[in-house]
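[1] structure of the sequence below:
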Amino acid sequence: MLTVTQECMCGMTRRWSSQPFVGSYLAGNLDISAGILYSGSIPSKALRFLEQMNVKAITNRTYFNHQQAILYPSILGVWRVYQSKYFQTMRSNNMSICIGGDGRCDTPGHSAKYCSYTILDVNYMVVADIQLIQSNEVKSSCHMEKEGLVRCIGKLKEQGLEVGELVTDRHPQITKFVREEMPNTKHFFDVWHVSKGLKKKLVKISSLKDCASLQPWIQSITNHLYWVPVSTPSGEEDVIVEKWLSHITNKHDHSRPKFPKCLHGPIPDDRQRQWLDPSSKVFVELEKCIGSTRVKNDIKKLSPGPQTAALEGFHSVLNHFAPKMIGFSYEGMLSRLILAALHFNENMQRPQAETKEGKKRFSVVFPKVKAGDYSLKEVKVPCTYGMFLNS
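    As a prediction, this is how the structure comes out:
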């Protein structure tokens, strides 16, 4: 900061500073610290960049002082106000809510220090609550995800909200908790999580000797997994299972009472993909996989409607604000979680971008999960950052 002191011959003294003060803090320096944190940047890299440009700036120590004294309390205050407005709106609707939940550990494996559990209101596409659990708060790191859900549900109950439907992954501890402690809540599994695990098993089977003929069927089987619950909005578990066990052997009439016949039309005889022989090794291995008790029980609980795909998108946003390669303090991690949630909620409902001619814009992407295949994706209008600017 530059300070100029003027002394007049009449004895009057005037002092000018290049930065105004916010309390006892220099406003410009505080803006630098806020900009680093609110943009999800890493302070050491951001300040090193300014140093390389020969731009005089604050030190790391000054940044951390600002962060602890001003920025963390400000972020928590904005989040409390935001949550309060959301809870008030939900209470005024006088209806149970449908939420999706998923956890995210700061490191893979069983050595994670933190696990953040996020619940998303799938009807309004709003992150309703985030809980951060540290591994020393529970028996072991593998218990953190369940503890996160327990705290999120407790928060909703404190606010007088009832959970009508809950969509999660297949976490056994969560399944048991919901079954025993939330008997009035319908618990569904997210289809993508089940599909991902099933696809790995199918790929493994197709790599066995004399089982390569399964490879062309893998995508169809996983697609069928999505169709089964969506085509059964009533949620009848027996119907869902019977639909799942139909056909890849060119048999379309079944002895099952609730699904006696396939719903598709005639299939051309000149189709390139070959039907599987019921007596072949590949079919036997496939039947053991998709007909297992575990898989059938999972199929019964697949969500016919809401999914947790938006939470995967939120985790991508979170990777920007809190990269897994960087270690944060508890307050630092919690604040960056909140920043990610505020940014996600502000931009989740962005409209699709248009060309100058008014046509909707799309882009071709090659997602990792498709192993080289492409998908068509909507191009959204640029993100906004009003929540940070207004705070």
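[2] please count neighbours and contacts with C-alpha atoms only from this point.
    Fine.
[3] just give me the residue closest to the centre of this structure.
    Nearest to the geometric centre of the chain sits Leu311, at 2.0 Å (C-alpha atoms, centre = their mean).
[4] show me what contacts Ile218?
    199, 202-203 (C-alpha atoms under 8 Å, 6 or more residues apart in numbering).
[5] I should have written Ser96 there, sorry.
    Contacts of Ser96 (C-alpha under 8 Å, 6+ apart): 161-164.
[6] second input sequence below; structure requested for side-by-side comparison:
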Amino acid sequence: MTRLPQSEEKREEWSQKLRIDIKEKLGGLKTGFLCRKHFPLQKNTHFRPRQSLPLRPRKLSEKIDIDEPVENLDSESPTESLSDDLICSSDKEYDPTQEGFADKEEDFEEQERYEYLLVDYEILLKALLFCRKCYSEDVSFKLERNNGACTSMLFDCNNCRATWHWASSKLLGKSKQRAVNSIISSSCAVVGLPYSVCDHNVKLVKLSVLQKLLEFFNCARIPCLKKRRNYQILKKYVMPAVADASEEVQKEELNIVLLDSQKTGSLNLAGDAMFDTPGYNAEYCKYSLLDVKTNMVVDVEVTKKPKKESSKAQEPKSLERVLNRVIDAIESHDKKIKIDSITTDRDPSVSNLLKTKFKSIKQHYDAWHYVRNLQKALWKKEDQTQMRPVKPWIRLLTNHLYHAIGTSKGNGKLAVQKFMGFFLHVQNKHKGFKKFRNFKFTKIRKCEHKKLVNNSNYLDITNDKDSKALDILVEMSTKGKKLDDLERVSPFFSHNNEKGFAMRSQLSTLHWNSLKLEERSGSRQKSGTKSHFSKSLKRIVWNDFFTPATHSWRRKIVEDVKKRCSIIDNNGTKIPGVKKEGKLGGASDSDEEMLPDSTTG
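    This is a model prediction of the structure:
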């Protein structure tokens, strides 16, 4: 049998060639198969090569001349006579887009190679309880102390009195570190899975499933690392490996950003801070800078709050450090590139820093936070009776606000006038803009949309209810410094223990930049769009989704941790003469040499 193509165009091409309606035959099914009698007969092989279009439908009695007949084609066996109706590994699959057998591929994916397996304890003992010297099954064993997730046993042959040790995981180099322990700790770190959140004796209350890995091991009665040992591996091996990987990717993406910026000579950044806890008792602050053109994280700074300073004071301090580093990198790469603008939130301390120490950099306010604050204020009143006339316009108001910011391309005054034009639009006035109350129009005179169909929701200001609702809407949208802040809103629409916090910051940056690098190289492509309900917007939105990422950086860190464990002893010093790659043998680490009890000297 041959699988039908998934493409509608290819299926139509097959339908014309076969003179049948494939869509009707499938009856709404997405997947279908075609009998081999519609294709030229070829010699059976292990592979399923791709071929040309199918032949026209032929009668079973029709003879076809072939150079190499199919094996067992004339067999009288019932099973073989029905082979056209069976799906077997020797079937050939044909591609209607190409002719001949030039491109031969396997239709199956290579099975993933595993390094670890979960094995029942009883099944494992059956495989181990025999003497490697005299092959006797009269063997006794004794469990030794577990080394994390590694189990060790001492075997004793009652027939030849030989003894030997066995361990479920190999040693890395000459250190006492077992490979399985480094794998568990590093894998948990790179996928963002907390290994444990409390001691075994503390009752867990309302904890996420992801925070119960240690409890899962205990419940399944699987040997596992203790919290203390896990932290030692993280501190000694995983954190340095993550730092090196992060630095490597950071240099690569910074070079890409600077090369792209050479064309325009300017760099537009966006920055935001994240704290380890909400409120004003945060201990650590992470500030990230992102290039709005490539959407890559340029640099990240993690700071710890001193005892005599507030948590909020860490944001401008982190921004200053990260900006200085980026400026130094630009000067060492190409002095012609300048930082043109930076998009931040409306924090007064950040604005004061940029005004005093970075005067050449233009500050924009984040559009998302600006619109979000206005949305929250409007949502609180939209269900009130006095707001009924303008309720259908509230969502359109926020959409128009985004449009005004985005199409003004950084011209703040133009953005304000486009936004104020909305209040004339709701009155069914679309041209001849001169003045709205005390606001004067100097840059625009009409709406930017095309001719519209009559809308029954237009407001009539001669109606007291409509007039009052419009007054409230205008007041909430323009009160205070809202229009002044709107002039500085960014057109780029950018959203955006100390070592442990720094490592998680590096991992998040690694993950984000790796996705962007894969999209840039073409290995991760857009697959389509999907909808979901946005809690912040309170409506259905559509987002792009891409092909699965490789996440190769995760495996790279895990392998790096194994190498670090193999060349570093317990005191943290490198051992000379030890190769980075550990031994890979059947009995080199797991099965130590058997030593007879009485014959050893």
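[7] superposed, what's their TM-score?
    TM-score of the superposed chains, computed with TM-score structural alignment, normalised by the length of structure 1, equals 0.83; 358 aligned residues with a C-alpha RMSD of 2.7 Å.
[8] circling back to that earlier point, most neighbours, which of the contacts of Ile218 of structure 1?
    For these, counting by other C-alpha atoms under 10 Å, the largest number of neighbours falls to Leu202: 21 neighbours.
[9] name the nearest residue to it, ignoring sequence neighbours.
    Ile218 (6.5 Å; C-alpha to C-alpha, 6 or more residues apart in numbering).
[10] the one you found should be in a helix, yeah?
    Yes - under DSSP: H, G, I helix; E, B strand; the rest coil, Ile218 of structure 1 sits within a helix.
[11] that one maps to what in structure 2?
    Ile218 of structure 1 maps onto Ile394 in structure 2 when the alignment is built from TM-score structural alignment.
[12] same question, Ile119 of structure 1
    Per TM-score structural alignment, Ile119 of structure 1 is aligned with Leu289.
[13] can you tell me the element whichever residue in structure 1 pairs up with Asp484 of structure 2 falls in?
    In structure 1, the residue matched to Asp484 of structure 2 (TM-score structural alignment) is Asn297. Asn297 of structure 1 is part of helix 293-300 when elements are defined by DSSP states H and E.
[14] quick one: contacts of that helix?
    For helix 293-300 of structure 1, contacts defined as C-alpha under 8 Å, 6+ apart pick out 170, 189, 194, 225, 229, 237-238, 240-241, 244, 289-290.
[15] and of these, the nearest to Ser375 of structure 1?
    Nearest to Ser375 of structure 1 out of the contacts of helix 293-300 of structure 1 is Leu225 (C-alpha to C-alpha; 19.2 Å).
[16] distance of the match of Ile218 of structure 1 from Val238 of structure 2?
    Distance from Ile394 of structure 2 to Val238 of structure 2, counting by C-alpha to C-alpha, to the nearest Å: 50 Å.
[17] what does Gly406 of structure 2 give?
    For Gly406 of structure 2, the distance to Val238 of structure 2 - C-alpha to C-alpha - is 43 Å.
[18] how about the nearest residue to the counterpart of Phe21 of structure 1 in structure 2, chain neighbours excluded?
    Correspondence of Phe21 of structure 1 to structure 2, assessed by TM-score structural alignment: Leu172. Once flanking residues are discounted, Leu172 of structure 2 sits nearest to Ser566: 4.3 Å by C-alpha to C-alpha, 6+ apart.
[19] beyond the host helix or strand of that neighbour, next helix or strand please.
    If you go by DSSP H and E, Ser566 of structure 2 is part of helix 552-567. Next along the chain after helix 552-567 of structure 2, taking DSSP H and E as the criterion, comes strand 595-596.
[20] neighbours around the counterpart of Ala340 of structure 1 in structure 2, how many?
    Mapped onto structure 2 by TM-score structural alignment, Ala340 of structure 1 lines up with Ser508. Number of residues near Ser508 of structure 2 (other C-alpha under 10 Å) recorded here: 16.
[21] what segments of structure 1 are strands?
    Secondary structure of structure 1 (DSSP state E): strands at 3-7, 13-17, 21-22, 25-26, 97-105, 114-121, 126-134, 163-168, 186-189, 362-365, 375-378.
[22] between the fifth one and strand 126-134, how big is the angle?
    Computed with axes from the mean of the first three to the mean of the last three C-alpha atoms, to 10 degrees, the direction of strand 97-105 of structure 1 lies at 40 degrees from that of strand 126-134.
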